[in-house]
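Asker: just a sequence and a predicted model for now, questions to come.
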Amino acid sequence: MKAYRLTLTATAVCAALPCAAALAQQPAATPTPATATVEVKSTADSARRNDAANRQVINREEIARYGDASVLDAIKRLPGVTVNGTSVRMRGLGSGYTQLLVDGQPAPAGFTLDGLAPDLVERIEIIRSATAEYSTQAIAGTINIVLRKAPRKDGRELKLANGLAGRQSEPSITGTWSAKDAGGSRQLTASLRHLELHPTYEYREEQRRGGVLADASTVHTDQQIHYTALNLQPRLTWTLASGDNVDWQTTLNAGRSRGGSDKTSETITGQGQAYPNLNLGFGIDNASLRTEAGWTRRFASGARAETKAAAFTSISDRWMWRDATDTGGLLLLDRDFLTKVHERGATWTGKFAAATTASGHAPVAGWDAGHTVMTSQDVQQDAPLPGIPETDYDTRIDARLDRLALYAQNEWDIDMQWSAYLGLRTEALRVRTTSTEAGDAHISSYRIASPIAQLLWKLPGKQRRQARLALTRTFRAPPLARITRGYFYTTDNTPISPDQDGNPNLQPETARGIDAGVEWYWSEGTALVVSASERAISNLIRDRITLQGSRWVSAPANIGHADVHTLEVEAKAPLHILWAAAPKVDLRANWVRNWSSVDGIPGPDNRLDGQPRWSATIGADYRGAAWSAGATLASVAGGWTRSSIENRGWTNTRHALDAYASFTLAHAGTLRISASNLLRTTDRSMDIHEDASGTWTGMNWRPTWAVLRLQYSAHW
């Protein structure tokens, strides 16, 4: 605790110095003579071009363009971002390497992007290099989802939509009400969405010994999923007589899933599957509630102080039952499984932004504190069956997470050509966990100091041409579920489907990073950005799969080092640049090439976290007075990846073609027609475990459907 206090005290002193210097340089406020006011509007391109930190903002119009049912669907088209299932990735890395924030804070348990309606989002920030203001748990980068803020005017909006596919429907309704006056504003957004999905997929498992096929079977699965999502967000703002602003916002996200699956297997050779006929039923109830209040004061000198306090709670209940029979109908398994996760806590943030000094400095200092309590319980019960061992367990995990971060940063316009960003953030985390598997409480403490330096150079004599350089230190704290001893039994236990266990001795991964890029900007909407980056990751967390007794078990450990390299090219331009008589069509493209290697794993293909070699998007948008349309093709490379000496996997290259058309109707109504996944690429993957005893291979085939979505919106 003494070292903990010393770290925070030192950071507080560092945070205070630039602001104190800035305050000393601020002149006393003097009356300003009446002059004509000139309003200068900042576009997305100019804001990105002049930002010393490497930040890209995706506005509401771009997010809503395709009429997506969820934010997750919209994110997959963002430049340099890929989505694998529900995992959002930058530089091809997920699993905590890409930091996902909501209003600058980590999303609570139970929060899912596929359950968040796009109408609740004001903008999405893509931050490729770390900044001190946000947590530096961002080795690959940060995606910050900023929820809707105070409305600019009174208004009402209603959206009705339905998505249709071969075996899928997805109706939704969204409404927004807003009012604004001299004293403040009021806004309420609500969204309700329902999804019915009936996927089917195939799985083939093989086992070879001495190169000879000893066992092989094929499993066919029919699944039914019913999912309902509710989003509710009221927001109030007040402008006080002193000129201070006070705001209050509450966000409720709730989801309910019900479904099941029927698996039937066919034995090709050998013994085949342990459970030839396996039936599953499940239910998932998630709810997260976050309420926050903020206060902002602006000083006559141009300085600004703000603070925000929030409380949150989330509940996730999951239940599942399985029963299995052999080919003759004999009952082999009758299992119930229940998981309850409850998370609650509070955060307190604040910052002081000094006025920009005469020498071009804009210092900021602040803090970010949080306290979280989590309780998790896993219960598994097997009905007693003759000759079949039971695997009952009741595991309870209690965890407390305390964190405190202090930071200071300074953006400095050195002259007309040079701008710099310097930042320092110190984060201290303390995790206390107890579980029925581990017995005694275990305490893990981490203290990470993250210095950050970014430089922007506008080439002299080359208008709107510039270069960037960033040096960062980031980290990835071990996920709470991975440092807690909580054993999970798989139904079919094999090396490619092992049981799961935790490791309380895990330490954070740390990374030294360098980013460099060159940017060309011409007229508004025309840009070419070429960037390269490197991450050197130490204390890498990897899974080890071992045979313990009669069961295969996977557990994480800090092993080795990884190097990650990325090259990214982004371009956009209106079509009339190439063809003077062209209609109002905007072209855009993005291409990312990734390389990575992990020490201790033989190559080739020893890439980190299943990182794809490349990803690319290309799109075009037409905007007319009465209608607009566009399309985007997104591709993510497949191929082989080796995750350990014994394990490797393969996925196919995935292509997704989305298109939309929007029509402005009478009485301020808008009709939007969109289609997604028009190429209907089948998802295929393979997992292989190979050791001295033999080779296990599992192969998955999952067809996909094109989805047609109709959306009508009315404004008044």
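Answerer: Noted; the coordinates are in hand. No experiment lies behind these values; they were computed from the predicted model shown. Numbering: from 1, shown residues only.

Asker: going forward, measure contacts and count neighbours with C-alpha atoms only.
Answerer: Noted.

Asker: could you say which helix or strand holds the closest residue to Arg256 other than its chain neighbours?
Answerer: Excluding the flanking residues, the one nearest Arg256 by Cα to Cα, 6 or more residues apart in numbering is Asp285, at 4.6 Å. Using DSSP states H and E, Asp285 maps to strand 277-298.

Asker: again, but for Ile126
Answerer: Following DSSP H and E, one finds Ile126 within strand 121-127.

Asker: and that strand, what other elements does it pack with?
Answerer: Identification of packing neighbours for strand 121-127 by 3 or more Cα pairs under 8 Å, 6 or more residues apart in numbering; DSSP states H and E yields strand 55-58, helix 60-64, strand 141-147.

Asker: and the comparison structure, right after this:
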Amino acid sequence: MPRTPAPYRPFGSRANLRPTRPQALEVQIHACPGRALAPLILTVLAPHALCQAPAEPVQQVEVRGNANSSSAQRRADVAGQQVVTRQELLQHGDTRLADALRRVPGVSVDHRGQGTEVKLGGLGNGYTRLLINGEPAPPGFTLDSLPLDSLERVEILRGASVQTAQAIAGTVNLVTRSSSKLATRDFKLSAATQWGQPQAQASVNLGNAWGLATWGLGLVASSERQRWPAEVVQQRREDAAEGSGSATVTQRYATHKREDDRTDALAANPRWSWKQGDGDGGQWQASLDHSLRYARSHGGSRDQREPLVGPPPDMAADDMRLNFVRRFWRGRQQLQHQTADGTLWQVRLSFNQVRRDQDSHVDGWNAEGTPVKFSDVDGRATDQTLQLTLVHQRPLGEDHRLDLGLEREQARRRESRVQTELALPGGLPAENLDERYDAHATRHAVYLQDDWALSPRTQAVGGVRLEQLSTHSSGNVFETVRQTHQLVGPVLRLSTTPAGDVGVFKLGLSRGFKLPQPRDVMPRRYVNVETTPLTPANMGNPDLKPERAWSLDGSWQRGLPGLGGPGGQGGEVVVSGALRRIQDVILDRLQVRPDDAVIPWVLERYNAGRAWAASLELELRGQARAGLAGWLPGATGPLRWQTSLGVNRSRLRDVVAEHPALPNQPRWVAKGELSQDFGPQWQTHAGLEARGPALADLPSGRRQAFDAQQALNADVSWLPAPRQRLRLAATTLAASDEVERKRVALVEDGRRVTYDSREAWQRQTLWRLSWESGF
């Protein structure tokens, strides 16, 4: 009998070509006695402690699952794509996407001050690529640009693919909500506080069918006040004589730092789709999807420097006031036609615009309280991208499916910056600037991929992506920079399920690349308020080349009946690993300019040779039938749990040092989560996230390290009626500070001088109360 053609799936979803059917599962779960708190904590990192021999006759519970579950999709996908559903994203009451992603196994999120970065395998700095509906997120995009409530799911893929070769570590694809034929009327209200600062958010989701069309509309209004206090200690040590081995601290001072921000934002996500048969067994479908966000921010930072040893710094105190207006607009139009034999044609047109208007003012004083700095900066940055994509998908017999894609993208970044400073008596040197930048990028790409069912138990994917990128950067303070890059990205993946219920094995080989960002290429300076060897200015390098990497990814996934039920619906283990060989890795090198009185220290990007990176991850999930019924009154149903542990390593081959490694890569990341019901109306969750230290010796005698850290999360929900929920959540309970240590070794006047700093960002519990209801 001919195989039913698989429907078209968005990026990253290479499902098994052979159809699957829903199935009923009979699960046996063993209960464990225990009343102390210590075993409960241990279950977060050692869930197998729950699986003791039962003291009473085992009850049989029927659990119904289907092949559309996240675990089943991950098993069926040749690349092992991990899917985080909307329910999983919202089940803890988070309103920020960064907080929801932080809970996902295998994903790390760094959030220091106002900066946020998502990493796979501990690799950030552009190695992990963010996508929106399968297309690269535009320059200037931040996680706050898309409200969490506007997402349908998140798709996570390790390694590169023919659709997105610009992803050495992998991709995190943010899929927005689509229209639904079911009437939707949901309302959510949330209030929170952290460091005594109030936060509030309200959202409404509407949708319904209208003839052959469906429509949806999401609206989010938010007002958040945030605070990030920090303590920084810096010191300078000087050798008594060259080669003596003894050093004297000549200067040490502590900085009491605080950043504040208040952001008021409005966001909308209108969407529409239409579907109709063509009379020959085929189907036409059109859709529109837009996201808009307007945000106004007021904030800044205050630094007070206290001398401990030696003379005070040139600027003993400073006060920066920042005002931002951000506008984000993403639009996508799509038309596709699928014939009766499964052949699909698709055209997508996407447009993104991110605009940021900023004005800032900085006042600085020396130790005597005399003004030494008075600076005003007005800036504007606009990023625009227009992308046209053509996709053709065609079955080739029973066991093949061919994908062909063509892409053309036009991107432009315009930036202006006017800096006005006063030359104060006895103050720091004044610098007045009027800078304008204009960067254009044109990208052409074609990819070809063949999905092949080698046998009922083995599937393979092979393909190649060819890409050409041309950039043209100009400005009034540097010469025009032109670059052209041709890149080839082959991909080969294999998935097999041996007989004997031993699980699914996957192996992938791919070649990806990472292009320099426009700001990395343009020779523009980005200056900190306090310029020191530890906090130097940053400057682009027009000679940067793309990074290229070969990646070998593998995984094993198997259901474990002993942890929850047969077939892997209740219990499951996933082991995944990756090995990457990176060429022309982009790092920073410190340039010392003693003749420059304004900016004597500058970090410049450059290609630093080769690097190796490896990661190994273990995920376990399951449930215990009796749950906490023997420990806590009112506990009913199973105790559901999941844990994960990831180990990361990297090495820079061409940097001579004790610990040459990629910066800010934690040695290990562990996560755990417990869920327990208390009757039909109460639900509870508790989670733990911990990560190990990170240590990297970098070029130019620099060292960067991060201390280990951990945090607890908990929430409780009350469901008084169907489609109604009241939730109290606590995030970053008992959280450790985020501590960064830096060291720079230089030679000044023939003597070795070492600069050290310890920067500790303090964290406090975020309390959130939310109400959800249909209407």
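Answerer: Received, thanks. Note that the structure is a prediction, hence the values are computed from the model and not measured.

Asker: before we move on, back to that, which of the helices and strands packed on strand 121-127 of the first structure has the highest mean neighbour count?
Answerer: strand 141-147 (a mean of 22; mean count of other Cα atoms under 10 Å).

Asker: equivalent range in the second structure for it?
Answerer: Under TM-score structural alignment, the match for strand 141-147 of the first structure in the second structure covers residues 170-176.

Asker: what's the closest non-adjacent residue to the residue most central in space within the first structure?
Answerer: With distances taken as Cα atoms, centre = their mean, the residue of the first structure nearest its centroid is Leu100 (3.9 Å). Distance criterion Cα to Cα, 6+ apart; nearest residue to Leu100 of the first structure, sequence neighbours excluded, is Ile143 at 5.1 Å.

Asker: residues contacting that neighbour?
Answerer: By Cα atoms under 8 Å, 6 or more residues apart in numbering, Ile143 of the first structure lies in contact with 98-101, 124-127.

Asker: 7 Å - rerun?
Answerer: Contact analysis of Ile143 of the first structure by Cα atoms under 7 Å, 6 or more residues apart in numbering lists 99-101, 124-127.

Asker: and Pro583 of the first structure, what's its match in the second structure?
Answerer: Under the alignment (TM-score structural alignment), Pro583 of the first structure maps onto Gly637 of the second structure.

Asker: and for that match, the neighbour number?
Answerer: 17 (other Cα atoms under 10 Å).

Asker: what does Gly183 of the first structure give?
Answerer: Counted with other Cα under 10 Å, the neighbours of Gly183 of the first structure add up to 11.

Asker: what's the match for it in the second structure?
Answerer: Using TM-score structural alignment, the equivalent of Gly183 of the first structure in the second structure is Leu212.

Asker: check contacts around that match.
Answerer: 274-276.

Asker: ok, and the most crowded of these?
Answerer: Ranking the contacts of Leu212 of the second structure using other Cα under 10 Å puts Trp274 first, with 18 neighbours.

Asker: any idea which element the counterpart of that one in the first structure lies in?
Answerer: The equivalent of Trp274 of the second structure in the first structure is Trp238 (alignment by TM-score structural alignment). Secondary structure from DSSP H and E places Trp238 of the first structure in strand 212-239.
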